[in-house]
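> give me the fold of what follows.
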Amino acid sequence: MNIFNPVEVNNFPTFEDSSFAANLLPQQIELIVAATDLSESRLDLWLSAQLPEFSRSRWQKLISQGHVRIADRVCTDKKYRLKAGDRVYVSIPPPEAIDLVPESIPLDILYEDAHLAIVNKPAGMVVHPSAGHSTGTLVHALLAHCPLSQIGGIQRPGIVHRLDKDTSGAIAIAKTDFAHQHLQQQLQAKTARREYLGVVYGTPKVDSGTIDLPIGRHPVDRQKNTILALDLGGKSAVTHWQIEERLRSFSLIRFRLETGRTHQIRVHATKMGHPIVGDPVYGTGRSIGVKLPGQALHAHRLELIHPETGELISVTAPIPAYFQTLVQVLRNR
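Coordinates of the predicted model:
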């Protein structure tokens, strides 16, 4: 498998202000309705478009429970029609407490010190507790291993960014609140570098490129994301890609994330016309004769600045055996 040489990353900013933690997970969000946002003026639909992290049903519940105000008035009508200039205040209640019991699950630690850890997450492991996944997550394993930052809340302690359940590879974990803040800001400032390897159907005509298409929640299938215009609630999403190896009617591609939207690589690869092999949501469903735990997507390399020392940390997650087997099979076809 051909893997290109590491790229030096320079000119990282220095972050000295550690007072912005409250801005990462605000309990109250203020939104101002712009005329360009009013392709859908109904309150629940508008909120779903502006903040797609929550489903429409979740927004309807928050509205009915009195967590949304228009100016100084609580609004419990999900069908309320917004007007340009309206100020919308959303109070996000804390997540319901979950009895997080540490679990002695083996971890593949790629880097660790008193401030942070970088773990090689296996495909099939969920990062944090959620509906249907109350045990066996990465968070449960981490709680048995080390102290974690509390900025992520009771369900996501230490979690700075996420990987999909069936995506393997490097994920950064914060042990202290300051490390969490610093790492989160690096992601927001696009100075942390995240590279993935993926096997896709087909062979692009050119060797490299950039996909700059906004992503948002699918308007019909709420379990999926899709390409969605900014004025319809999509969020900017940029993915750089380069072919590592052409495998007849497949390709091994290196992806570099500039942004980190949910399912970003999977959605962008599908839009290219080259979905990730084995992707159960966005893929073709076509069998290739190799058993995979999910999509053939691996977070291969992670670069970030150490929050305390300012040193560049560059970590490579070993390529899983099933991924190597897949590439070898496709080479020999």
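
> CA atoms for contacts and neighbours, from now on please.
Will do.

> contacts only, for L110.
Taking Cα atoms under 8 Å, 6 or more residues apart in numbering, we find L110 in contact with 117-120, 170, 315-317.

> which residue ranges of the stretch 151-300 of the chain form helices?
Ranges of helices within the stretch 151-300 of the chain are 177-188, 264-272, based on DSSP state H, counting those that start in this stretch.

> also this sequence, please, to line up against the first:
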Amino acid sequence: MIPGEHEDEDPGEAELFEHYSFQAASGQEPLRIDKYLMNLIRNATRNKIQQAARDGNIRVNEQVVKQNYRVKSGDVVRVLFEHPPYEHLIKPEAIPLTIVYEDDSLLVIDKPAGMVVHPGHGNYSGTLVNALAYHLGDMPMNSDSRPGLVHRIDKDTTGLLVIAKTHQAMAHLARQFFEKTTEREYIALVWGNVEEDKGSVEGAIGRNPKNRLQMQVFPDGEQGKEAKTNYEVLERFRYVTLVSCRLETGRTHQIRVHMKYLGHPLFNDARYGGERILKGTTFTKYKQFVDNAFALLPRQALHAHTLGFTHPVSGEWMAFRADLPPDMTSCIEKWRHYTRHVTDE
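Model prediction:
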């Protein structure tokens, strides 16, 4: 199966990582690290542990070690799994879903802010996958062994997701995402007055070597994967800009990383520095105004607004739209009012 691409997924809860940390007890006899971890991590297979070692994701005393390293007394061991070892133990939970469309092959949902897409470190329940397991029962696995998921958005991004209900739908939809024949538009509020009315950002995206919970642009493409975002200004509010972003690829945190690369981090995006006042005056009233706007929208200002794809059975083109959620509309209206009525220069 060809995997779908994953726009804006949070690596802390999606592809990267399940975290465990242990300190070897005093008197610990030397023991191969794979055996040591199997004794401590429930449901983790030896193959999964050895794969983590091959990927450089097992560290002892902050140094990467191989699978034959022998743990000794006092060692601090940290392991990062690419996928949770309990992925086959997903519990159905009666969590309400906003279903935009559903038939025998798929459903489209409007995900709220705060909902993690699938179980991961620190989020063992309350996820979209838990809700889907309750709503749908059996679901086809994607290439990452995650039920129903064709693509993902992170915890604090709102908007549209398509979910496969059959193996045929999973394969067909995954191929569309891989071949870039889907259409996806996101609405974002970004810091600064975006200079061009429309444009494109191209730059390979890969993991930040200094902070593995962040992604970054590698403009010469020496690392990461190719990525392209087309943007268009929708409205300007002096110190922030409302933009539409259309994806040609779907890399982790693509819009957030590309807009930061342009010099326009998303409003209140704490992971990429947007939770600070980046543009504007030093007046106390302005600071209070921005703090109030942050309170209205306590997350990054990003919404998966439209989604289009070909139905895997009928061949019909399907197009969906999700209105901006109340937290974004309230924040935008606050900036709109500020632009019209406030003079602070």
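
> tally of neighbours for the residue mapped onto H263 of structure 1 from structure 2?
Applying TM-score structural alignment, one finds that H263 of structure 1 aligns to H253 in structure 2. Using other Cα atoms under 10 Å, H253 of structure 2 has 22 neighbouring residues.

> same check on D99 of structure 1?
Neighbours around D99 of structure 1, by other Cα under 10 Å: 10.

> now do P119 of structure 2
24.

> what does the one 5 residues further on give?
Y124 of structure 2 is flanked by 16 other residues according to other Cα under 10 Å.

> which residue lines up with it in structure 1?
So Y124 of structure 2 corresponds to S134, using TM-score structural alignment.

> any idea how far that match is from V127 of structure 1?
S134 of structure 1 is 11 Å from V127 of structure 1, where distance means Cα to Cα, to the nearest Å.

> what's the answer for A229 of structure 1, then?
Note on A229 of structure 1: its distance to V127 of structure 1, by Cα to Cα, is 29 Å.

> the two: which has the busier surroundings?
Comparing A229 of structure 1 with V127 by other Cα under 10 Å, the one with more neighbours is V127, at 22 against 14.

> the more buried one sits in which helix or strand?
Assigned by DSSP states H and E, V127 of structure 1 falls within no helix or strand.

> how about the contacts made by it?
137-139, 162-165 are the contacts of V127 of structure 1 under Cα under 8 Å, 6+ apart.

> related to what we said a few turns ago, can you redo the helices of the stretch 151-300 of structure 1 as a markdown table with distance to R333 of structure 1 and mean neighbour count?
Shown next, in a markdown table, are the helices of the stretch 151-300 of structure 1 (distance: least, Cα to Cα, whole Å; neighbours: other Cα atoms under 10 Å):
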| stretch | distance to R333 of structure 1 | mean neighbour count |
| --- | --- | --- |
| helix 177-188 | 40 | 21 |
| helix 264-272 | 23 | 21 |
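
> kindly tell me how buried K198 of structure 2 is, as a neighbour count.
Residues within reach of K198 of structure 2, counting by other Cα under 10 Å, total 14.

> that should have said I205 of structure 2, apologies.
Around I205 of structure 2 there are 25 residues (other Cα under 10 Å).

> ok, now the one 4 residues further on?
The criterion is other Cα under 10 Å. On that basis, P209 of structure 2 has 10 neighbouring residues.

> and it, what pairs with it in structure 1?
Aligned partner of P209 of structure 2 by TM-score structural alignment: P219.

> equivalent analysis for V71 of structure 2, please.
Checking with TM-score structural alignment, V71 of structure 2 has no match.

> so which residues of the stretch 51-200 of structure 2 form strands?
58-60, 63-64, 70-71, 76-81, 99-102, 106-111, 158-164, 183-191, 198-202 (DSSP state E, counting those that start in this stretch).

> mean deviation, the fifth one versus structure 1?
Yep, that's strand 99-102 of structure 2 we're talking about. Taking mean Cα distance after the TM-score superposition for structure 1, the mean distance separating strand 99-102 of structure 2 from the aligned residues in structure 1 is 0.8 Å.

> and the contacts of V127 of structure 1, which two are furthest apart?
Maximum pairwise distance among those (Cα to Cα): 13.9 Å, between V139 and D164.

> between these two, which has more neighbouring residues?
Under the neighbour definition other Cα under 10 Å, V139 of structure 1 and D164 were set side by side, and V139 has more, 25 against 16.

> ok, the more buried one - contacts?
127-129, 156-159.

> closest one of the residues you listed to R254 of structure 1?
Using Cα to Cα, the contacts of V139 of structure 1 come closest to R254 of structure 1 at V127, 22.8 Å.

> and the residue mapped onto Y134 of structure 2 from structure 1, what is it in contact with?
If you follow Y134 of structure 2 across to structure 1 using TM-score structural alignment, you land on A144. The neighbours of A144 of structure 1, taking Cα under 8 Å, 6+ apart as the test, are 102-104.

> please determine how far the spatially closest residue to I70 of structure 1 that is not a sequence neighbour is located from W59 of structure 1.
In space, and not counting its chain neighbours, I70 of structure 1 is closest to V88: 4.8 Å by Cα to Cα, 6 or more residues apart in numbering. Applying Cα to Cα, the value for V88 of structure 1 to W59 of structure 1 is 13 Å.

> helices or strands up against the longest helix along structure 2?
Counting residues, the longest helix found in structure 2 (DSSP state H) is helix 326-341. Here helix 326-341 of structure 2 touches strand 228-237, helix 284-296, going by 3 or more Cα pairs under 8 Å, 6 or more residues apart in numbering; DSSP states H and E.

> where does the shortest one end up in structure 1?
Which is strand 228-237 of structure 2. Under TM-score structural alignment, strand 228-237 of structure 2 corresponds to residues 238-247 of structure 1.

> now do stretch 180-187 of structure 2
Mapped onto structure 1 using TM-score structural alignment, stretch 180-187 of structure 2 covers residues 190-197.

> got a list of contacts for that stretch?
Against stretch 190-197 of structure 1 from outside (Cα under 8 Å, 6+ apart): 12, 183, 186, 252-259, 297-305.
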